[in-house]
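**Student:** please find the sequence and the predicted model below.
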Amino acid sequence: MAVKIRLRRMGSRNAAFYRVIVQDGRYAPTGRFIETLGWYDPKQQGNNFSLNIDRVNYWLENGAQPSDTAASLIKKAEALPAEKAVSGEVTEEEVPAAAVEAEETSEEAPAAEEAEKAE
């Protein structure tokens, strides 16, 4: 099984937001994935990403191949001081608010349509 560490695009148009995921290489980049390792927001200034370094190292040791962008983020995360590097689970508080709002709006639209159909 060819395991890959990739970035999956989230968010809306002109507000790109990415999740760093582990995925079986046989699936499409938009398909099923194994685990979420972190996030990356290219429009955010300063520290615009967060990675679970422990899990990244686990997958790399087990033969996962990172994409070019994922490899760049991993290299940056390993170069950060220990207090700024994320070593544990990626929590909801770490995800930028703009990305959460964009995801919530995309989920609310189908719910509103279902409510109208029920009436």
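**Tutor:** It's in. Numbering: from 1, shown residues only.
**Student:** from here on, contacts and neighbour counts on C-alpha atoms
**Tutor:** OK.
**Student:** gap between Ile5 and Asn47?
**Tutor:** 20 Å (CA to CA, to the nearest Å).
**Student:** more neighbours, these two?
**Tutor:** Ile5 (27 against 13; other CA atoms under 10 Å).
**Student:** wait, isn't the more buried one in contact with Phe33?
**Tutor:** No. The criterion here is CA atoms under 8 Å, and Ile5 misses it with Phe33 at 9.8 Å.
**Student:** touching both of the two, which residues are there?
**Tutor:** Ile21, Val22, Gln23 (CA atoms under 8 Å, 6 or more residues apart in numbering).
**Student:** want to compare, so here's the second one:
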Amino acid sequence: MLIIRFARRGRKGQAFFDLVVAEKSKPVQKKFINKLGYFNPRTEGGKGEFVFDKEQVEKYITNGAQVSQSAARLLAKNGCEVAGKFVAQRVSKPQKTEAPKEVVEEAPAEEPAEAAAEEASEEAKAE
């Protein structure tokens, strides 16, 4: 089975990625069938530079090649509608609704404070 995915290139800290077609069972950095383009995230604008051959990408997808999630997102974002079906929808977790906390009466907490104050005043009178 063929897959369209990114293969990392470049030095440490200065990565760029080649968009390649390879056998799914092969390691990412090893032999690939065809290079379809590249992605350089380190360009001046900060958005990255993504160049690819749209016709060849569509040809491989229509012939049954799968697309990795990261490659599918970038391809769909840059005008390749065929790759849009490989983008997994992100499921947001339902937000927990917090039940209103019951207000605990503070009256029992005040009684020991008053008792301590009374004891202190009684000791002062005794002296």
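**Tutor:** The structure has been received and is ready for your questions. Since the model is a prediction, treat every value here as computed from it, not as a measurement.
**Student:** distance to Ile74 of structure 1, neighbour count and secondary structure added to the shared contacts of Ile5 and Phe33 of structure 1, as a markdown table?
**Tutor:** What follows is these, written out as a markdown table (distance: CA to CA, whole Å; neighbours: other CA atoms under 10 Å; DSSP: H, G, I helix; E, B strand; the rest coil):
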| residue | distance to Ile74 of structure 1 | neighbour count | secondary structure |
| --- | --- | --- | --- |
| Ile21 | 12 | 21 | strand |
| Val22 | 13 | 24 | strand |
| Gln23 | 16 | 24 | strand |
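**Student:** of all those, which comes closest to Ala70 of structure 1?
**Tutor:** Ile21 (9.2 Å; CA to CA).
**Student:** check contacts around that closest one.
**Tutor:** Contacts here follow CA under 8 Å, 6+ apart; on that basis Ile21 of structure 1 touches Ile5, Arg6, Leu7, Arg8, Phe33, Ile34, Glu35, Thr36, Leu37, Gly38.
**Student:** SS state for the closest residue in space to it that isn't next to it in sequence?
**Tutor:** Spatial nearest neighbour of Ile21 of structure 1, chain neighbours left out: Thr36 (4.4 Å); criterion: CA to CA, 6 or more residues apart in numbering. Three-state assignment for Thr36 of structure 1 (DSSP: H, G, I helix; E, B strand; the rest coil): strand.
**Student:** Thr36 of structure 1 -> structure 2?
**Tutor:** Correspondence of Thr36 of structure 1 to structure 2, assessed by TM-score structural alignment: Lys35.
**Student:** looking at it, its match is touching Asp18, isn't it?
**Tutor:** Yes. If you go by CA under 8 Å, Lys35 of structure 2 and Asp18 touch, sitting 6.9 Å apart.
**Student:** quick one, strands of structure 1?
**Tutor:** 3-12, 15-24, 35-40, 49-51, 65-66 (DSSP state E).
**Student:** now do the contacts for the closest residue to Pro66 of structure 1 other than its chain neighbours.
**Tutor:** Using CA to CA, 6+ apart and skipping residues adjacent in sequence, the residue nearest Pro66 of structure 1 is Ile5, 4.4 Å away. Ile5 of structure 1 makes contacts with Val20, Ile21, Val22, Gln23, Ala64, Gln65, Pro66, Ser67, Ala70, as judged by CA under 8 Å, 6+ apart.
**Student:** need those in a markdown table with distance to Ala77 of structure 1, can you?
**Tutor:** A markdown table is the format used below for those (distance: CA to CA, whole Å):
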| residue | distance to Ala77 of structure 1 |
| --- | --- |
| Val20 | 13 |
| Ile21 | 15 |
| Val22 | 17 |
| Gln23 | 20 |
| Ala64 | 17 |
| Gln65 | 17 |
| Pro66 | 14 |
| Ser67 | 15 |
| Ala70 | 10 |
